[in-house]
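Asks: Output the structure for:
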Amino acid sequence: MNTLYQQVLDQLPYKSSFRFVDEIEHLDEEGCTGHYTYKHDSFFYEDHFPGNPVTPGAIVTETMAQIGLVVLGIYLILPELNTNKETENNKPVFPLLTSAEVSFYKMVLPGQKVTVISKREYFRFGKLKCKVEMLDENKETIAIGVFAGIIQNMRGAK
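Replies: I've put the predicted structure just below:
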């Protein structure tokens, strides 16, 4: 894997049970593409829906946000990954989701691999806005959305 991509993955602020990024395929200042495969034994399938598990829309939205907004945001703000510094005194920062508007077109089932493609609309004054699409393995649209987030300084945050 690309060393830069691995550095971005290492900065994701999620533990394994709530991290919905397996790999980054493409990443630059204009957008990113990444993949995730939903594990059959994920905690949310047990009760949604028993005997006929379906990935909850909130988890699909979270996956789109993690790959489409957070991965791109980390790339854009971390000084050691990008010379376009937007941090204050190199303090640790990460994007926080402020809004998401998502339209769903297909279900996501356990074991399914998805691709998330994000295109940056703007990044200024610490705010990132992206158009994000999730595709299945046949390149069919699962969901499309617009996500926005702000850069949050981790030190001193309550």
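Asks: When you work out contacts or count neighbours from here on, use the C-alpha atoms and nothing else.
Replies: OK.
Asks: ok, now which ones touch Val132?
Replies: Contact analysis of Val132 by Cα atoms under 8 Å, 6 or more residues apart in numbering lists 64, 68, 116-119, 144-147.
Asks: Go through those and flag which are in strands.
Replies: The strands, defined by DSSP state E, take in 116-119, 144-147 from these.
Asks: one more to line up against the first:
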Amino acid sequence: MTKDISAAVSLDYQLPMQADAIRSYLPQRYPFLLVDRVTDVVPNQSIKGLKNVSINEEFFQGHFPGLPIMPGVLIVESMAQIAGILGFMSAGKRPRDGYMFLFAGADKVRFKRQVIPGDTLILSAELLMQRRGIFKFSCQAHVEGKLVASAEILVSEQQITLI
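Replies: Below you'll find the predicted structure:
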């Protein structure tokens, strides 16, 4: 972790971070914004947050009718989004500045139990490595203190032009 955190620390955020503050760090919007709150963050180290899983989620209409289960790929995406917020804070950047963190890969992905409507998905990410715009995170998702999923997630910092 070679990045100096002084730029990240000077950014204005207040914990817990609510929807408006989260949207300033993530380019995703409904229905693909999968982080509802950030509860703890230490730039260049770790972050914790949550996703409230409601029966009103669009994906429950098809996954699966009569047996609603949150798709595993969306659990991984929610872990990637919480990691992306940590990446932006650690780099001292935001999407409005012309930067985006793109999902570059996932290793060691494991699912331990199902996530169903009414669950609160507790998300955490720890920064493992940062080199030349590539960030690697160790991520976990828990429900009621039990591990639901884990993964090592890679994101790549990209300069973008918003349309």
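Asks: a markdown table for the ones in strands among the contacts of Val132 of structure 1, including neighbour count and distance to Ala157 of structure 1?
Replies: What follows is these, written out as a markdown table (neighbours: other Cα atoms under 10 Å; distance: Cα to Cα, whole Å):
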| residue | neighbour count | distance to Ala157 of structure 1 |
| --- | --- | --- |
| Val116 | 27 | 29 |
| Ile117 | 23 | 30 |
| Ser118 | 29 | 28 |
| Lys119 | 20 | 29 |
| Ile144 | 21 | 31 |
| Gly145 | 19 | 28 |
| Val146 | 22 | 26 |
| Phe147 | 24 | 22 |
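Asks: Closest to Tyr75 of structure 1 out of the contacts of Val132 of structure 1?
Replies: Of all the contacts of Val132 of structure 1, Tyr75 of structure 1 sits closest to Gly68, with 11.3 Å by Cα to Cα.
Asks: Can you get me a residue count around Glu121 of structure 1?
Replies: Per other Cα atoms under 10 Å, the neighbour tally for Glu121 of structure 1 reads 14.
Asks: And for the one 5 residues further on?
Replies: Other residues within reach of Gly126 of structure 1 by the criterion other Cα under 10 Å amount to 14.
Asks: Show me what it lines up with in structure 2.
Replies: Gly126 of structure 1 maps onto Gly133 of structure 2 when the alignment is built from TM-score structural alignment.
Asks: Which residues are in contact with that match?
Replies: The neighbours of Gly133 of structure 2, taking Cα under 8 Å, 6+ apart as the test, are 156-158.
Asks: No further queries at this time; thank you.
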